[in-house]
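Enquirer: Prediction below, plus the sequence it came from.
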Amino acid sequence: MTTEPPQHERSLAEPAFPGDDGQVDPALAPVLGDRDGVLAVLGEARVFVPIVAVLGERAANGGDKNADMAAVLMTGADGRQALLAFTSVAALEAWNPQARPVPVHGQAAAQSALAESASAIVLDLGQPHWQVVETDDLGHLAAGDTLARTATGTAWVRPGD
């Protein structure tokens, strides 16, 4: 009697943004420069988080140094940290052409910022429309809330409420 080895289907995860050309997300493009407009769509929009090589310790045998890849955190004059994110590959490359763009939804970027103990996201550093998303706004984005315009201003709305 011959036993066949088990068959395993190999599959790769589907890309989160198939066909992405690296341009500004169509939902973000018309609202860049409008703080509330950006906040209203950022959670579901695709942004790019820059990943850079960070040199580690020299190998025990005196050989090459190790290198790790890390998201970029910026430290402000007040000591608070912010995760950098960009709306397009071109904006990221203008900041640092050596950085690797990793596409994520804005909500995932906010969650990553909080996981790294950052208190903000700096969106499009070095661009004319750059913006800081911080404190309560960052928490609302990470939670999946949506900024809605009301007759008296804006309010964060939790899905299902």
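Expert: Arrived safely, thanks for sending.
Enquirer: When you work out contacts or count neighbours from here on, use the C-alpha atoms and nothing else.
Expert: OK.
Enquirer: Can you give the contact residues for the biggest strand by length in the chain?
Expert: Taking DSSP state E as the criterion, the chain has its longest strand at strand 46-58. By C-alpha atoms under 8 Å, 6 or more residues apart in numbering, the surrounding residues in contact with strand 46-58 are 24-25, 64-72, 84-89, 92, 98-106, 109.
Enquirer: Show me which positions of it end up buried.
Expert: R46, V47, F48, V49, P50, I51, V52 (16 or more other C-alpha atoms under 10 Å).
Enquirer: for it, the distance to its chain's centre please.
Expert: 13 Å (C-alpha atoms, centre = their mean, to the nearest Å).
Enquirer: Now do the same for the residue positioned nearest the centre of the chain: helix, strand or coil?
Expert: By C-alpha atoms, centre = their mean, the mean C-alpha position of the chain lies nearest to A109, the distance being 3.4 Å. Under DSSP: H, G, I helix; E, B strand; the rest coil, A109 falls in the helix class.
Enquirer: Put this next to the previous one:
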Amino acid sequence: MTGPDGVLPGHLRSIQPTSQFADDDGSADAELAALLAGHAEGTVPLRDVVARLAVARVLVPVLAELEVGAAVAHPDRPGQDLHVEKEASSGVVALEAPDGRRALPVFTCVDSMRAWRASARPVPVEAARAALSAVGEDWALLVVDPAGPVPVTVPRPAVWALAQGTTWRPALVTTADGLAVDDEVRAAVRLAAEPVQHVVRVDAEPGRSAEVAVVLGIDAGLDRAGLDVVLRQVNARLGASDVVAERVDSLELRVGAVR
């Protein structure tokens, strides 16, 4: 909820609308809408959607009242919901993803916002400023049009890139054989994990429950306590990698014995 002068609270001032939106009619950016439609059909990569978001206007919802705990469908994981929370001092909404991370919902147009919550008041801002606000609140994700027509989750590295005004480079790239981990990310994973004692092989591939899977070959004779030590060390080194932090949204570890 804004103050009496129409200004958002200080901690969310980065999404305060500017005079450039004085004549905004609430319609969607035509190019962004086309890219989202193509993404839904599988013909447009998320990278192109994010690139357009970098120069597009979105609408941030502000709600005077909200039933905390309401849920909306997760755009990328059927059967899993995003749970709604509210920033009490401002009415700005956060969605909680199944993994516990918070997301800022943004909308391409007034109609898509009304389909989500008819009572929401749209605040027009550049998507980059919305991303900056999310980062400032320690919210990891953006969700574009969570009630459709094309709901899309913008992953944490892409949110950071939008906030910083840089180009997002996804950790996964499309090859002739399907998705693969980008060479720079794979090299960073190996650089982090290979020096750990008892790790004899390292690779990275698209994950099952996370974006990237780190596949470790471990000495066959290692007991459970020793394996736990190795995994803690690998996790710590991966967490300290700038490339992994900047480019990978989420990681999972897979372990196999080497004989």
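Expert: Now that the structure is in, tell me what you want to look at. Predicted model, so just to flag it, every value in this text is computed and none were measured.
Enquirer: okay, and the helix or strand hosting D228 of the second structure goes to which residues in the first structure?
Expert: D228 of the second structure is located in helix 224-239, with elements delineated by DSSP states H and E. Per TM-score structural alignment, helix 224-239 of the second structure has no counterpart in the first structure.
Enquirer: now what about the next helix or strand after that helix, what contacts it?
Expert: With elements assigned by DSSP H and E, the helix or strand that comes after helix 224-239 of the second structure is helix 242-247. Identification of contacts with helix 242-247 of the second structure by C-alpha under 8 Å, 6+ apart yields P157, R169, P170, A171, E184, V185, A188, V189, L238, G239.
Enquirer: For A192 of the second structure, see how far away the last one is.
Expert: For G239 of the second structure, the distance to A192 of the second structure under the criterion C-alpha to C-alpha, to the nearest Å works out to 9 Å.
Enquirer: more neighbours, these two?
Expert: More crowded of G239 of the second structure and A192, by other C-alpha atoms under 10 Å: A192, with 21 against 13.
Enquirer: What's that one aligned with over in the first structure?
Expert: For A192 of the second structure, there is no aligned position in the first structure, judged by TM-score structural alignment.
Enquirer: just checking, A192 of the second structure touches Q233?
Expert: No - when contacts are counted by C-alpha atoms under 8 Å, A192 of the second structure is not listed as touching Q233 (9.5 Å).
Enquirer: Look up which helix or strand the aligned partner of D36 of the first structure in the second structure falls in, please.
Expert: Aligned by TM-score structural alignment, D36 of the first structure pairs with R47 of the second structure. Taking DSSP H and E as the criterion, R47 of the second structure maps to helix 46-53.
Enquirer: Counting by contacts, list what that helix packs against.
Expert: Counting contacts by 3 or more C-alpha pairs under 8 Å, 6 or more residues apart in numbering; DSSP states H and E, helix 46-53 of the second structure packs against helix 30-41, helix 156-164.
Enquirer: okay, those helices, which one's buried deepest?
Expert: Of these, the one with the most neighbours on average (mean count of other C-alpha atoms under 10 Å) is helix 156-164, at a mean of 23.
Enquirer: just the angle between that one and helix 46-53, please?
Expert: 20 degrees (axes from the mean of the first three to the mean of the last three C-alpha atoms, to 10 degrees).
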